[in-house]
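Participant: heads up, no residue letters with this:
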């Protein structure tokens, strides 16, 4: 994905909402930055933020589902980087399908900030460090909170 055409992520008024952030510990230099930016987006929006760390990206969906039962929005963060085997494809497909299913089943927005990259450099460029081209932790959090606000409005 090139990132071309994506909207600019800016804080929303999410006071009174809760957002759970689930992040993998794999590629900690990347996921720590994603978490920092996701927390910043939640704070900028006035939401109550909680962070949970899991071993790897495959563990993210089950914890996202648990948080979806008690949060207004949930954000999944991780970094899956292609290696020499098909493992990359299996992990990416499983995580994406799991997050989509959870969002639909629980009727809670799930921001997908799990990076699926060809290289570590690509992951860094999407992590929100100064000078990077994308800020997926911030973007995924704002998108989840914005969707939670919309669902709240539609349900009232």
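Facilitator: Yes, it's here. Keep in mind that what you see is a predicted model, and the values were worked out from it rather than measured.

Participant: from here on, contacts and neighbour counts on C-alpha atoms
Facilitator: Fine.

Participant: all the helices of the chain, in order from the start?
Facilitator: 28-45, 60-68, 87-106, 120-126, 136-155 (DSSP state H).

Participant: adding distance to residue 13 and mean neighbour count, write these out as TSV.
Facilitator: As requested, the helices of the chain are exported to TSV (distance: least, Cα to Cα, whole Å; neighbours: other Cα atoms under 10 Å):
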stretch	distance to residue 13	mean neighbour count
helix 28-45	5	22
helix 60-68	20	20
helix 87-106	21	15
helix 120-126	25	19
helix 136-155	9	21
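
Participant: indicate which one of those is closest to residue 22.
Facilitator: Smallest distance to residue 22 across those (Cα to Cα): 6.4 Å, for helix 60-68.

Participant: still on that earlier bit, could you export the helices of the chain as CSV, including distance to residue 77?
Facilitator: Shown next, in CSV, are these (distance: least, Cα to Cα, whole Å):
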stretch, distance to residue 77
helix 28-45, 7
helix 60-68, 8
helix 87-106, 11
helix 120-126, 12
helix 136-155, 7
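
Participant: which one of these lies closest to residue 112?
Facilitator: Here helix 136-155 is closest among the helices of the chain (Cα to Cα), at 5.8 Å.

Participant: so the closest one versus helix 28-45, what angle?
Facilitator: Orientation check (axes from the mean of the first three to the mean of the last three Cα atoms, to 10 degrees): helix 136-155 against helix 28-45 gives 40 degrees.

Participant: and for helix 136-155, what's in contact with it?
Facilitator: Contact with helix 136-155 is made by 9-12, 14, 17, 19, 33-42, 45, 72-75, 77, 108-113, 115, 126-128, as judged by Cα atoms under 8 Å, 6 or more residues apart in numbering.

Participant: related to what we said a few turns ago, so for residue 1, which of the helices of the chain sits nearest?
Facilitator: When the helices of the chain are ranked by distance to residue 1, counting by Cα to Cα, first place goes to helix 120-126 at 10.9 Å.

Participant: A further structure is provided below for comparison with the first:
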């Protein structure tokens, strides 16, 4: 199970504005991912959450970038791509992954990566945070975004005070 060894990322991000950008494909999986992300954000003290729906996983990056540029403190990107019988899976998975990383690097805004790339729908359901799922990747993506946000704020505050960020 890939969730084995996952860190505890409990942080206080009260007062932060977070956008959850979620694909529209595979409704049951997406409902679970969104619910998991919302729970993690609430647990992190975030009350200002905006849900933005994307047509598909390929479109997540452009919407995440728009949210980052619009002033959201963090973005949680959620989607699912299930392998089919054509190379489409590899192209979309690679493009979506690379583009979401680029959004974070280009804007400096944390992007929680909740894009499931699975061989089967059963694998996706098992990671969706549903009652019978073994993992909750929506929650994990939101926790990662908040942990990165809090750490970035600490690093920026440290460097603004003339300290060294590499201590």
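Facilitator: Sure thing, it's come through. The structure displayed is predicted, hence computed values, not measured ones.

Participant: report how many residues lie close to residue 112 of the first structure.
Facilitator: By the measure other Cα atoms under 10 Å, the count of residues near residue 112 of the first structure is 22.

Participant: that one contacts residue 97, doesn't it?
Facilitator: No. With contact defined as Cα atoms under 8 Å, residue 112 of the first structure does not count as touching residue 97 (10.9 Å).

Participant: tell me how many other residues surround the closest residue to residue 53 of the second structure other than its chain neighbours.
Facilitator: Ranked by Cα to Cα, 6 or more residues apart in numbering and with sequence neighbours excluded, the top spatial neighbour of residue 53 of the second structure is residue 22, at 5.0 Å. Neighbour count of residue 22 of the second structure, defined by other Cα under 10 Å: 28.

Participant: list the contacts for residue 22 of the second structure?
Facilitator: Applying Cα under 8 Å, 6+ apart, we find residue 22 of the second structure in contact with 30, 34, 51, 52, 53, 54, 57, 60, 77, 78, 79.

Participant: from residue 26 of the second structure, how far out is the residue lying closest to the third one once chain neighbours are set aside?
Facilitator: What it means is residue 51 of the second structure. Leaving aside its sequence neighbours, residue 51 of the second structure sits nearest to residue 20 (Cα to Cα, 6+ apart; 4.8 Å). In this view, residue 20 of the second structure and residue 26 of the second structure are 16 Å apart by Cα to Cα, to the nearest Å.

Participant: quick one on the thing from earlier: what is the nearest of the contacts of residue 22 of the second structure to residue 3 of the second structure?
Facilitator: Residue 3 of the second structure has its nearest neighbour among the contacts of residue 22 of the second structure in residue 78, at 17.0 Å by Cα to Cα.

Participant: so how many other residues sit close to the aligned residue in the first structure for that closest one?
Facilitator: Aligned by TM-score structural alignment, residue 78 of the second structure pairs with residue 77 of the first structure. Other residues lying near residue 77 of the first structure total 30 when counted by other Cα under 10 Å.

Participant: pick out the residue closest to the middle of the second structure.
Facilitator: residue 112 (2.7 Å; Cα atoms, centre = their mean).

Participant: the contacts of residue 22 of the second structure in strands, which ones?
Facilitator: The strands, defined by DSSP state E, take in 51, 52, 53, 54, 77, 78, 79 from the contacts of residue 22 of the second structure.

Participant: the last one against residue 56, yeah?
Facilitator: The reference is to residue 79 of the second structure. Yes. Because the distance of 7.3 Å satisfies Cα under 8 Å, residue 79 of the second structure is recorded as touching residue 56.

Participant: look at those two and report which has more neighbours.
Facilitator: residue 79 (27 against 18).

Participant: now do the same contact list for that one.
Facilitator: Remark: with contacts taken as Cα under 8 Å, 6+ apart, residue 79 of the second structure is in contact with 22, 23, 24, 25, 30, 56, 57, 60, 114, 115, 116.

Participant: please report the distance of the second one from residue 149 of the second structure.
Facilitator: In this case it means residue 23 of the second structure. 23 Å.

Participant: burial count for the residue mapped onto residue 55 of the second structure from the first structure?
Facilitator: Aligned by TM-score structural alignment, residue 55 of the second structure pairs with residue 55 of the first structure. Residues lying near residue 55 of the first structure (other Cα under 10 Å) number 11.

Participant: try residue 132 of the first structure
Facilitator: By the criterion of other Cα under 10 Å, residue 132 of the first structure has 13 neighbours.

Participant: right, I'll call it a day here.
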